[in-house]
Every structure is written in structure tokens, then in C-alpha cells.
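Trainee: build me a structure from this.
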Amino acid sequence: MEGKELISVLESIQRERGISQSTLLEGIREALFSAYKKKYSRPPRDLQVVLDEKKDQLKVFVKKLVVKNVKNPAVEISMEDALKINPDVKINDEVEVEVNPLDFSRIAASTGKYVMMQQIVEREKDKLYEEFKKKEGSLISGTVRYRTDKFILVDLGKLEGIIPERETLPSRGYKQGERVLVYVMRVTREPKGPHIVLSQTHPNFLRRLFEMEVPEIEEGIVKIRQIKREPGKRAKVVVESRDERIDPVGACVGLRGSRIKAILREIGPEKVDIIKYSSDPAEFIKNALKPAEIYQVKVDPDKKEAKVIVKDEQLSLAIGANGENVKLAAKLTGWQIDIRSVGQIERESAFLRSIPGVGEKTLVSLRESGFLTLKDILRGGVNNLARIEGIGPKMAEKIFKRAKELMEK
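Mentor: This is a model prediction of the structure:
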């Protein structure tokens, strides 16, 4: 291939594949290095490739050792030939010699061409890897190619990525040709090219959706403190505002729900509760159990336990389907949460009224101290009951004994 033709090919590859000229020349250098070694059974000394665009020439140079008697022309040059290049040269000096790649023989040239193409392919893989590695942790759009039992293949344009089955939304069909917005979980190098793992169940998938739809989050005015999800079912997002004038929940919902609706379109039927953060544990637990309306919250900071009271009609909403609402609230707050309805407490604590000496004041003291049910009394024990104002050791013993009798029935 003539120099002019080679330069044209290099420019074409550079333009179409986006590979820099220096990268292409390095590929040619490695290809010629391989061809030279195959021809002479020995690698060259410091092979260099120089592209002279003005003269449309590709020049190849190697360094050779000046010797009296040449035994290996691959790395040695006679004194007579060396003097033609540099008149000041001496024995054991090195001189740079221009070589003709075509002298490496057709087989060697063929090997060199193969290596060069391999180098170009590898450089292209590296370029794609670097491009998508930068997208790790962000959202990208793709099109569903097909679905298997283990993953969904997504066309991302230049490459394809997979959504493992565990990272898919249970309620979504993922039809062929469907557009999907996905979170780039991981990008790794593989022999066949970059391996891209995607997700729609990762908490950061939801975080990035909020960042995309809510300008106040992007600007740092509203902060997402944490996210807990039961993918496809329910998610809770804790937010706070750094500006007292901005309501963090209202900012995330948007005018007439415009922002949250845009987010919900990407996650299907999954319900999203936006929770306002509070440094007060009782208030935070109350908020975390939304959409249920909470009547009262009693907290034990030492045990990180919270007893929550709701009206009877709010009990199922507070607990949620399969307990998902209270489970997510517990994960968010880091507290153990026990929910009881007003009716349950009244029924379970009715036995206290039958104990001689227990009046309304005692009942109030018990409730204020967190002893709301039979289980609370048995779990607390006689000693803890005796510490409550207005209840001595004898009364504590009576209450505990009566609770134990009723529990054993």
C-alpha cells in the first residue's frame, strides 16, 4: 500500500471510528514490529513509525548496532553502510536506519496487517469501554432487543447491555422494541468488548430519576437523604430542604403532581412515598409510616424501639400489604416498630381495670410509659413496672401475674 493510500485509509478509520491518529500509528508500529520479528526471527531495536503527511509518506526506522562483521542484519549494520548514514559513527555505536516494510516478505506483511487490524479493534474496544465507564452510576436510554429467562438484552446504540432478571421490575413486560430508561450499575472489560450491567431496581435508579425531574435536587437545595425500595411495589424517599422557604416534599411532587408522575411512568405501578426528614425520632417514624395517619408514637431511645398507635381504620394502611409499609419504615429509620390500633390496645388492656387498685391514673401512667398491651407488660417485667410512678412492687406483681394468666389461656 502506497503512502498516500495508507494515509487515506488512516484518515477514514480516524473519521468513521473516532480513533486518534497517534493510536492508529501505534497499532501500525506494533504490527510492523510483529512482521519484522517473523521475518528475522528476532525483534527490532526501537522500531519507530513516522508519518510525513506533506510528502504522503510513511517511514519506518529501526536502530542497528555498528559492527565489523554483520551476523544478524535484523539488528546489526556494517561500518561501511553506517558511514553513509552518519560519517562520525564508530564501532558499537547505534544508528537509526530506514527500512522498507515490504522487505519483510508477503507472509510477514500479511501477519503485520492482521496484527494492525487487531490493534485497531482493541483500541476501538478500549475507546468504547472508557466512554461507557464514565456513564457508570448514571441513567441511559435504550431499546429492548429480546428477553431470556436470565436477562434482558438492551440496545444502547454503540453497544448492548443486559438487565439481569433480579434487576428487572416484576410488573413490567419489557416488550421487544420498547424504550427503557436504565441505571448503569457496572461496566467491565471483557475479551469480546465492554460488559454493561443495567438495573431498574437499584435505589440509585430512583435517585437519578428524582435528580432528573426535580431541579431543586440537582441544584442542591433539596437533598435526598436515603431511599428504600421494594421494587415494583413501594418505595420511600427521605428528603430535606436546605432552604426553609422550600418545602422538600412539594418540590418533589411538583405542580399538580407533574414531577412525581414523570417518575412513576418509568417505574410502573410502584408506589412512591416522599418522606420529610426530621431529627426527632418520633416525628421521623410518624412521617416514615405515611400514607397512614398516626395517632401516637412512643419511643425507647435505649432499645431503639417505637410503639405506634393508629386508629382502627388506619391499621392495615400503616402495616401495608405483606407488611411492606412498616418494613420499609423500619429500614428507613433504623428503629424496631410495633404498630397497634386504638381498639386493640383497649381490648388488651381491659384486664387491668379488673385488678383491684388500678384506676384511671394508673392506666394513664402505664400507657405513657409504653405499656400498652399484654405483650408490653410481659416483656417489660415486674421491675420495670415497679419503676412507673404510682405503681409499687406489690401492684407491679399483681399486674404482671394477671397478664401472664391471660396470656397462658
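
Trainee: alpha carbons only for contacts and neighbour counts from here, please
Mentor: Will do.

Trainee: in the stretch 201-350 of the chain, which spans are helices?
Mentor: Taking DSSP state H, counting those that start in this stretch as the test, the helices found in the stretch 201-350 of the chain are 203-213, 215-218, 248-253, 258-267, 281-288, 315-319, 324-333, 342-353.

Trainee: again, but for the stretch 51-200 of the chain
Mentor: 79-85, 106-133.

Trainee: among the ones you listed, which is nearest Ile246?
Mentor: Closest to Ile246 of the helices of the stretch 51-200 of the chain is helix 106-133 (C-alpha to C-alpha; 35.5 Å).

Trainee: flag every buried residue along the closest one.
Mentor: 108-109, 111-113, 115-117, 119-120, 122-125, 127, 129, 132-133 (16 or more other C-alpha atoms under 10 Å).

Trainee: and what of stretch 19-35?
Mentor: Buried, per 16+ other C-alpha under 10 Å, within stretch 19-35: 19, 21, 24-35.

Trainee: quick revisit: format the helices of the stretch 201-350 of the chain as a markdown table; extra columns: distance to Pro101 and mean neighbour count.
Mentor: Shown next, in a markdown table, are the helices of the stretch 201-350 of the chain (distance: least, C-alpha to C-alpha, whole Å; neighbours: other C-alpha atoms under 10 Å):
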| stretch | distance to Pro101 | mean neighbour count |
| --- | --- | --- |
| helix 203-213 | 53 | 20 |
| helix 215-218 | 57 | 17 |
| helix 248-253 | 65 | 20 |
| helix 258-267 | 57 | 16 |
| helix 281-288 | 73 | 22 |
| helix 315-319 | 78 | 20 |
| helix 324-333 | 68 | 20 |
| helix 342-353 | 91 | 15 |
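
Trainee: one more to put side by side:
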Amino acid sequence: MDTSVNRPELLLVADAVAREKQIDREEVLEAMEQAIQKAGRAKYGHEKDIRAVIDRKSGDVRLSRWTEIVDTVETEDTQIAVAIAKKFAPEKEVGDFIVDPLPPIDFGRIAAQTAKQVIVQRVREYERAKQFNEFKDRVGEIINGVVKRTEYGNLMVDLGRAEALLRRDECIPRENLKNGDRVRAYIFDVREEPRGPQIFLSRTHPGFLAKLFAQEVPEIYDGIIEIKAVARDPGSRAKMAVISRDASIDPVGACVGMRGSRVQAVVAELQGEKIDIIPWSPNVATFVVNALAPAEVSKVVMDEEAGRVEVVVPDSQLSLAIGRRGQNVRLASQLTRWDIDILTEAEESERRQEEFRRKTGLFVEALDVDDMIAGLLVQEGFETVDDLVTTPLEEVATIEGFDENVATELSRRAATYLERQAAEQEEKRVALGVTDDIAAIEAFSAKDLITLGEKGVKTLDDLADLAGDELVEILGDDVINEEQANEIIMAARAHWFEGEDGNAA
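Mentor: Below you'll find the predicted structure:
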């Protein structure tokens, strides 16, 4: 009996589908084989291992049943005991297959329809996989497309061999794109989802502006000028920081172009969005000053631990530095990745005077000295009474108007004040009922212990019952962070588990 059927037209169909869908011919033939296998199982039994092979040259279709040789049969439809198999196939071993040829299938209407559905589904899967593989490596590129349709304000963009989604919030405000309009956008994400690869576009992404400049400015494309940072308020204003690797090339001038030709081309694409191009600097203070342009800056004070920068500007420059609705300072903050606080010179002077008065008052009260001596200590950089105790006497004696006797007396008074303060805090801690177990934790200061007692955290169990964020909320994030809080709480819970090993034993 002939167990194969010659169907050269299958190869012609496979070639046609592969050309039309722009996928590999082999993938189409594999889809056909799966369709024939499904039809074969429908005829000979779904539980059987039926396999089909299409000859890649002649188009012959061979159908066969595969049975695995095993020691112990668990599924009779797909397995056979080795003892039985040895009777008619002595050369076979456990793990081998016995292949029985089957007669070709005469496709009926239902079988043909089923086979067609399988082929269409598999071809669609191959097509989607090809699309995903093609676009997954193109994230960060600009692509051109045509608006195909609108769905709930979101735009479906035809990219030729795929569709992409341009969400309403990724469009530039007040931009009106209609069906049939050509659009340029930035590919910012490609995801493989059950319904196929989803390509997400954006016209508000900072990378879109950077890529537009790369298209307009050859020096950026060639790597001579580098875009270090971009911040955007889409449709309104943007800031871009650039640096040149060639000292002879001005990065800002190259991006602006002759009579602004290069920057205007980008502005036109972004619907009139104003763009400030500034030189990047590795010095944070300089970079912040540049980022706040066109406002002039008088002074910059940095707090690296908090990631904040205090910027002092002339009174006349305040509105320019802040910008309309805070836009200028917000974009500068995004660009530099530092929190920026704007102060006028008058505000900064007033605050400095208030700080001076506060520190002076602290020394007057603690050391029982007059304003002049307290003021001299503050001017020399002493901020707390602790500073005075820990500073060597000879260093204190070098302050103008001081001598060794004055330094010794001030140090003695400072130590006495701290001892008295520690005793008062200890007394208050005991009065609040905060136990010695908590007081023994080195991470807590005397002030922290009082704060805990006032919030009802008085025993080790009270502390152990807290979550890390609750402890941070009680003491303040300027005193402790969540990681430190979690470590303290876990240490406080240790006594809950003491003796567990012994009990288990």
C-alpha cells in the first residue's frame, strides 16, 4: 500500500504564503504538517502520536504513528513494552520509537476547514513572532507611519508590516492628528502579549527630542557632540544639556545651527515647543546654574546627602528663575536630577540672620555668656555645644579675643551643660517608662528615647510590634531610614525566638 501522496501544489502554496506574509517557507511547511497531524489524529484517534512529514523537494506527504518503547507501559496508545517490541523489532531499545506508516488522508470538508484554521493560526503566530523580533531591537528609534484609525482617543499607526499604538497621553498637547496623516514618533516599548506584539509610540518622550536632534545635527550622529540629559514639558518648553568631545566645536552653536535652522526644524516637529540648549558640566553647581538659564544666579549651596541644591538669585530674577507655573525650575530639576530650591538674596540674607540669632541664643543660654562671645563662636563655625566640647582647647583659644583661660572656662561650661541635659533627658526617659532594654540600643539617642516614650513605644515588645516605616514616621526620616529601622526591629524581635530550638528538641 502506498503510504504517501504526492502534492507538489503544497509547496507552491507554501511559497506563496511565505512571500505574502514575508515569513520563512520552512515555518509555513511546519504549520501545514501540524494541520495534517491534527486531521490524522481526528481520524485515527486523538490520544495517538500521529506525525506528518512533507517532503521539502517533492511535496510528498507521509503520515505515521509513533510508539515509544518503555519498560513499564503507562499509556497504551503511545507506548509499548520492551518485551513485546523485541519480538518484531529485536534491534530496538528502551527509548526508541516504532514507526508505523499510515495511509494518506482523504480530506473531507470539515477536516480541510480544520486544517486551514490550524495553518492560518500558526502562520499568524510566526508572523507575530517575526514582528516582535524585528521591533524589539528598535526601541529608542524614530519611526514613520500613517494614522490608520482612532480608538478612544488613542491612535493606531500603520508602520507597513505592523501596527503601533500612540496613546493620547503620549501625543503632544493640542496636537490634532487625523486618519491618513503621516506621523513621526519614538518607539519607547515593545511587548510580547497574547494578542501579538504591542509596539508603543511616543511624541512626548525625552528620547524623541534627542533623536530628532541626532537626525538634524551631524555632529551628534557622529558622536562628536553628546546629549547628556533632556527634560521636557511637551508642547511648551524643553531643556537639553550637551557636551562636545572636540574642544574646537561649540556644542550649543552646532545644535542651534546657522540662523537657528537646525533647532527650528526640531521645534516645528514638536509643534512649536521652545528648546533651551545648555552646556553640560561635570560640576553640579555649574550645571545647575546653566540649567536655570536664562535666569542669573548669585549663589549655590549644595546638600549632597539630601540631593538638594539651594539657589540664590537677585530679587529681580526670581520670576524668571521659577518660570511660568514653576516650569523653569521644574525642568532644571529634571535635567540635573537634583531638587532645586529658589531663594532671593533678601530671603537668603534674612534666613542667614535668623540662623545666626538662633545659634547665638543657644550658646548664650547654654554657656551663660554674652551675645558678643556667642556671636564669635557662631562666626567661627561652632553650631552646637557638642562642637565646643570636642574641639581641642588650643584651637578654641586661637579665636580672636579668646585666650587659654577663656577657652578652658567655655569648655567646662559646655561639659556641665551637656551633663545636666543628659541627666534631665534620662530622668524624663525613666518617667515616661521607657525600659532599659530600649535605652541599651546604641542607635537611639536620648532625644530619640523620649520621642519613642511620648509615642507609646516603651518596651522591647512595643518596639518589636512596629513596622519599619512606622518607626521612621515616629523618629523622622532625618534621624533614621527604613533599612536601619528594619534592622533595629528585627533585633528587638530576637527575644521572641529564644529557646525555640530547645523546645523543638
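
Trainee: with the buried residues of stretch 19-35 of the first structure in mind, which one is nearest to Gln48 of the first structure?
Mentor: The closest of those, once distances to Gln48 of the first structure are taken by C-alpha to C-alpha, is Arg29, at 6.6 Å.

Trainee: returning to what we had before: closest one to Val187 of the first structure among the helices of the stretch 201-350 of the first structure?
Mentor: Distance to Val187 of the first structure, taken as C-alpha to C-alpha, is lowest for helix 203-213 among these, at 15.8 Å.

Trainee: what stretch of the second structure does the closest one fall on?
Mentor: Under TM-score structural alignment, the counterpart of helix 203-213 of the first structure in the second structure spans residues 206-216.

Trainee: for Arg41 of the second structure, the count of nearby residues, please.
Mentor: 16 (other C-alpha atoms under 10 Å).

Trainee: err, Asp338 of the first structure, not the other one
Mentor: Neighbours around Asp338 of the first structure, by other C-alpha under 10 Å: 15.

Trainee: spatially, what comes nearest to it if we skip its sequence neighbours?
Mentor: Spatially, and ignoring its direct neighbours in sequence, Asp338 of the first structure is nearest to Lys307 (4.9 Å; C-alpha to C-alpha, 6 or more residues apart in numbering).

Trainee: reformat the helices of the stretch 51-200 of the first structure as a markdown table; add distance to Val299 of the first structure.
Mentor: Listed next are these as a markdown table, based on distance: least, C-alpha to C-alpha, whole Å:
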| stretch | distance to Val299 of the first structure |
| --- | --- |
| helix 79-85 | 91 |
| helix 106-133 | 46 |
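
Trainee: between those, which one is nearest to Val187 of the first structure?
Mentor: The nearest among these, by C-alpha to C-alpha, is helix 106-133 at 5.6 Å.

Trainee: that closest one packs against which elements?
Mentor: On a contact count with 3 or more C-alpha pairs under 8 Å, 6 or more residues apart in numbering; DSSP states H and E, helix 106-133 of the first structure meets helix 21-40, strand 179-188.

Trainee: just to revisit the earlier point, do you know which of the helices of the stretch 51-200 of the first structure lies nearest Gln48 of the first structure?
Mentor: Here helix 106-133 is closest among the helices of the stretch 51-200 of the first structure (C-alpha to C-alpha), at 14.6 Å.

Trainee: sorry, back to before: distance to Pro269 of the first structure for the helices and strands packed on helix 106-133 of the first structure - can I get that in a markdown table?
Mentor: Formatted as a markdown table, those follow (distance: least, C-alpha to C-alpha, whole Å):
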| stretch | distance to Pro269 of the first structure |
| --- | --- |
| helix 21-40 | 49 |
| strand 179-188 | 15 |
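
Trainee: now Asp233 of the second structure: how far from Arg357 of the second structure?
Mentor: Note on Asp233 of the second structure: its distance to Arg357 of the second structure, by C-alpha to C-alpha, to the nearest Å, is 42 Å.

Trainee: out of these two, which sits in the more crowded spot?
Mentor: Here Asp233 of the second structure and Arg357 are set side by side on neighbour count (other C-alpha under 10 Å), and the busier one is Asp233, at 19 against 15.

Trainee: which residues touch the aligned partner of the residue nearest to Asp338 of the first structure in the second structure?
Mentor: Counting by TM-score structural alignment, Lys307 of the first structure lines up with Val311 in the second structure. The contact partners of Val311 of the second structure, by C-alpha atoms under 8 Å, 6 or more residues apart in numbering, come to Val297, Ser298, Lys299, Val300, Val301, Ile340, Asp341, Ile342, Leu343.

Trainee: nothing else from me, thank you.
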